[in-house]
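Q: Provide a 3D model corresponding to the input given below.
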Amino acid sequence: MALALILIDLQEWVVERYAPDGGMAAARAAEQARRAFRDPGNLVVHVRHLALDGSDGGPDSSTTHFVDAVTVEDGEPVVNKYDRSAFAGTPLDGMLRDHAVRDVVLAGLVTEGGIASTAIDALRLGYKVSVLLPAIAGNTPQGHRDTLDDLRDRGVTLLERNQASAHRHVRTLRGLLGAHASQRADRGRSGCLTRVTTRACRLAGALRCRLLRRRAGTTASHSGHRLRWLR
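A: Take a look at the predicted model:
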């Protein structure tokens, strides 16, 4: 069963108009996530918001292009949307089902708009939904907080840096947030991995605990080679 990373509205005009404070930081974090996510079987989807009347010049306009911090590589589909939700009037749902995706991770802009609307529609369609907190930004701090509280109440998983291991796809999501883990690994690789594994144990239960501790033991003894999936 595949996992999809959906990058929403990471466009220059969206950053300038709706997320001038945190938009570019979110875009950079989303790009780190995109690079780490490109494992076999996973899907990366870029979503672009366009004006229904074409007043923005359409998908090929300089007005609507993605921020320079985010790369669209070959094999990463782009979905054009004309409403807040990435599912509204788009082929996104069919695309995900064609790839056997049941779990989606959302990143991008803005929390109160594209992120919230897409998350709610995804839940309605039966997907398990996570939001990658370092890779999103809101229009206002209060709106950002209130929206996340509402999404949490609806059943959306909010992924902090130290919570990625709790997700069913442990290796992939740990990779999404691996920049922070890699910095700590530079100061003590095996010790960092043990701390990450301990947090995962608390969240994932006894069975997952034993699995991750065995993996940690193997990785600690081959840290120079095996820690690359944390980056």
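Q: alpha carbons only for contacts and neighbour counts from here, please
A: OK.
Q: And what about the residue nearest to Leu159 when sequence neighbours are not counted, helix, strand or coil?
A: The shortest distance from Leu159 to any non-neighbouring residue, by C-alpha to C-alpha, 6 or more residues apart in numbering, is to Leu132 (5.0 Å). Three-state call for Leu132 (DSSP: H, G, I helix; E, B strand; the rest coil): strand.
Q: Second chain to compare with the first, below:
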Amino acid sequence: MAPLSGQECVSAVARLRRAARVRGWDVVPVRYLRLDRSDGGPEGEAAFAEGLEPDTHDLVVTKYGLSAFAGTGLSGQLPVGSHLVVAGVATEAGVMASVLDALTDHSVSVVVDAVTRGSEAGHSEALQRMEAAGASMIRLREILGESSA
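A: Down below sits the predicted model:
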């Protein structure tokens, strides 16, 4: 599967978030800040893409490395054994690092049509690696209850 454009990914993630909220699922928006402060550093406020701004009750995770679990305290805020549904940008970087870390204590589904990266080869390889590690690959329509026809 070819990676989506940035706007296509944002639209897909927005649809996923709406569906998650309707189902009463927790939503955990993750943002990346650089420790060298080139984007404001640890005190900075990285902007979320338009339409993906967190709600007041969301658990917002700020990461400084690839994984949303590395040094963020996220692991301790999720019940062990919970099922995570993952979407986002940088399939072969932040998405894959977070999924591989999550698989230690959780089952994980990656929404293949709500993740993206510029390189088709890197995107596909990352999806294969996450699946080989134990993550399931699902499509947005499966979550939304839409038929494939």
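Q: TM-score of the superposition?
A: After superposition, the two chains reach a TM-score of 0.86 (TM-score structural alignment, normalised by the length of structure 2), with 146 aligned residues with a C-alpha RMSD of 2.3 Å.
Q: Would you mind finding the match for the residue nearest to Leu159 of structure 1 in structure 2?
A: Under the alignment (TM-score structural alignment), Leu132 of structure 1 pairs with Val111 in structure 2.
Q: can you pull the contacts of that match?
A: Val85, Val86, Ala87, Met137, Ile138, Arg139, Leu140 (C-alpha atoms under 8 Å, 6 or more residues apart in numbering).
Q: on that earlier part again, any idea how far Ala164 of structure 1 is from the residue nearest to Leu159 of structure 1?
A: 9 Å (C-alpha to C-alpha, to the nearest Å).
Q: again, but for Ala135 of structure 1
A: According to C-alpha to C-alpha, Ala135 of structure 1 and Ala164 of structure 1 sit 13 Å apart.
Q: Neighbours of the alignment partner in structure 2 of Arg38 of structure 1, how many?
A: Here Arg38 of structure 1 is matched to Arg21 in structure 2, going by TM-score structural alignment. Arg21 of structure 2: 11 surrounding residues under other C-alpha atoms under 10 Å.
Q: Mind telling me what element Arg21 of structure 2 is part of?
A: Following DSSP states H and E, the helix or strand that holds Arg21 of structure 2 is helix 6-23.
Q: how far does that helix sit from the chain's center?
A: 11 Å (C-alpha atoms, centre = their mean, to the nearest Å).
Q: Average offset of the helix or strand that that helix is followed by relative to structure 1?
A: Following helix 6-23 of structure 2 in sequence order, the next helix or strand is strand 30-32 (DSSP H and E). Aligned to structure 1 and superposed, strand 30-32 of structure 2 gives a mean residue distance of 0.4 Å (mean C-alpha distance after the TM-score superposition for structure 1).
Q: Give me the range in structure 1 that strand 30-32 of structure 2 lines up against.
A: Using TM-score structural alignment, strand 30-32 of structure 2 pairs with 47-49 in structure 1.
Q: circling back: I'd like the distance between the match of Leu132 of structure 1 and Val86 of structure 2.
A: From Val111 of structure 2 over to Val86 of structure 2 (counting by C-alpha to C-alpha), the distance is 6 Å.
Q: can you check Leu4 of structure 2 too?
A: 15 Å.
Q: Now stretch 66-78 of structure 1: buried residues?
A: Phe66, Val67, Ala69, Val70 (16 or more other C-alpha atoms under 10 Å).
Q: do stretch 192-208 of structure 1 as well
A: Per 16+ other C-alpha under 10 Å, stretch 192-208 of structure 1 contains these buried residues: Cys192, Leu193, Thr194, Val196, Thr197, Thr198, Arg199, Ala200, Cys201, Leu203, Ala204, Arg208.
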